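A.B. asks: A predicted structure for the sequence below; I have some questions about it.
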Amino acid sequence: MTEEEVRRRPGGRGARVRQAVLDAAVDALVEHGVTGFSFADVAARAEVNETSVYRRWRTRENLITDALLAVSDRRVPVPDTGSVREDLYAFATLVVEYLNSPLGGALARAAVITVEDPELAAAREEFWRSRIRSAGVMIERGVARGELRAGTNPRLALEALIAPLHSRALLTREPLDEDLPRALADLVLDGLGARDGGRAATA
């Protein structure tokens, strides 16, 4: 088997090395932030050759973006409480906790980094599309339970929920306080005309 085949084989050595580098990159970001981030430090933490890191990611910005996007879906899982209102509240709460953390703050900054590598740029875009799709199940469940009208757009609902959080974290730097998730969940569902306050309709 060639080195290229090993690198591409799912679950092979290449995949393990990539994950080790991404984990090391996250640790480096938490400890040093973006300005103190370097290939040399990440390579040392991951116990790999620095040239291997450079060959795969090319720039610090590419590696920062890839690492943060790889970990964010683990930190913000999609809740299933049985109520669309509580789902959106719980999801927004997780986003607030994430953005208030050192790692989440780094993610907010990484979101505006230009990625020159077309493959990594496409991967980042696909990640966000995938996250919206996976989180969209909260809206779909609400429709199925009769809490929301048929035809409710999951993407628009989720963008309305989380965009203000990212706006505060990235643009205005206003605090993401503990009351904000509930207020946003209520605002979104009121705008969607949620039935029975976002609780499942009963016969």
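C.D. replies: Good, I have the coordinates. Numbering: from 1, shown residues only.
A.B. asks: going by C-alpha atoms from here, please, whenever you check contacts or count neighbours.
C.D. replies: Noted.
A.B. asks: in the protein, which spans are helices?
C.D. replies: For the chain, the helices defined by DSSP state H occupy 3-8, 13-32, 39-46, 50-57, 60-75, 84-100, 102-110, 118-135, 137-144, 154-167, 180-192.
A.B. asks: out of the ones you listed, deepest packed?
C.D. replies: Greatest average neighbour count among these goes to helix 84-100 (a mean of 22), per mean count of other CA atoms under 10 Å.
A.B. asks: so what secondary structure elements neighbour that one?
C.D. replies: helix 102-110, helix 137-144, helix 154-167, helix 180-192 (3 or more CA pairs under 8 Å, 6 or more residues apart in numbering; DSSP states H and E).
A.B. asks: below is structure B, check it against A:
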Amino acid sequence: MVSRPGGRTARTRTAVAAALQEELLEVGYAGTTIERIARRAGVAKTTLYRRWGSVGQLVVDLFHEAAAVEIPVADTGSLEGDLRALARSAVTLLLHPRSRAVFDIVVGEAVHDEAARAALTDFFAGRVANAAPIVARAVARGEIPANTDAAEVIRQLGAPYYARLYITGDPIGEADADRAAAVTAMAARAGLLA
């Protein structure tokens, strides 16, 4: 069967994604079932079972799809400014209840589920590729050494707020994004992220 953009398959995926997010917000992961999602989305539960098999796989598949979406990368004229804009964007996304609910599940599932681990790995690889122009522009401006590793820059940028969320359980905000950007830019300028 060939899926058509804007066709029934696309409408079903959109309805299921919206229903999943609503269920996660309303009853949490433990209370979310294929039956509840199907009812809310207005589709047959057999469609969901055939396509995804479980709530966990549904979450992973939709997360994997969302991870492929490119995020606009700011060009502020400086490495620190670009990193600040990127970090603020990431923190804003993580603070959005719908995004956070799905992200929390995928992070939790990635510990023991290969598909979830792959989705999370692909998500971060996509984010690194998407943000690589920030590093390339900084190298071209002479702000950082030519051998700066873009992946390491982006990992260092995200590590503080992901650690707060998933390790220490501390809240995150714009100040954390700004601090992460400043520290990462300083490390890159010093040649520590080569």
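C.D. replies: The structure has been received and is ready for your questions. Quick caveat: nothing in here was measured; it's all calculated off a predicted structure.
A.B. asks: follow-up on the earlier one: dump the helices and strands packed on helix 84-100 of structure 1 into TSV; add distance to residue 30 of structure 1 as well.
C.D. replies: TSV is the format used below for those (distance: least, CA to CA, whole Å):
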stretch	distance to residue 30 of structure 1
helix 102-110	6
helix 137-144	30
helix 154-167	19
helix 180-192	25
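A.B. asks: what residues are up against the nearest residue to residue 191 of structure 2 once chain neighbours are set aside?
C.D. replies: For residue 191 of structure 2, ignoring the flanking residues on the chain, the nearest one in space by CA to CA, 6 or more residues apart in numbering is residue 145 at 6.1 Å. Counting by CA atoms under 8 Å, 6 or more residues apart in numbering, residue 145 of structure 2 touches 139, 188, 189, 191, 194.
A.B. asks: residue 69 of structure 1 too?
C.D. replies: Going by CA under 8 Å, 6+ apart, residue 69 of structure 1 touches 107, 124, 127.
A.B. asks: so what corresponds to the last one in structure 2?
C.D. replies: Under the alignment (TM-score structural alignment), residue 127 of structure 1 pairs with residue 123 of structure 2.
A.B. asks: ok, its match to residue 65 of structure 2 distance?
C.D. replies: Here the criterion is CA to CA, to the nearest Å. By it, residue 123 of structure 2 lies 9 Å from residue 65 of structure 2.
A.B. asks: try residue 176 of structure 2
C.D. replies: In this view, residue 176 of structure 2 and residue 65 of structure 2 are 28 Å apart by CA to CA.
A.B. asks: what does residue 160 of structure 2 align to in structure 1?
C.D. replies: In structure 1, the residue matched to residue 160 of structure 2 (TM-score structural alignment) is residue 164.
A.B. asks: one more: residue 92 of structure 2?
C.D. replies: Match for residue 92 of structure 2 (TM-score structural alignment): residue 97.
A.B. asks: what's the spacing between its match and residue 165 of structure 1?
C.D. replies: Going from residue 97 of structure 1 to residue 165 of structure 1 by CA to CA gives 11 Å.
A.B. asks: ok, residue 13 of structure 1 next?
C.D. replies: 38 Å.
A.B. asks: what's the end-to-end length of stretch 168-185 of structure 1?
C.D. replies: End-to-end distance for stretch 168-185 of structure 1, by CA to CA: 16 Å.
A.B. asks: ok, and what's touching that stretch?
C.D. replies: Contacts of stretch 168-185 of structure 1 (CA under 8 Å, 6+ apart): 85, 88-90, 92-93, 96, 99-100, 105, 108-109, 161, 165, 167.
A.B. asks: which one of those residues is nearest residue 37 of structure 1?
C.D. replies: residue 109 (13.3 Å; CA to CA).
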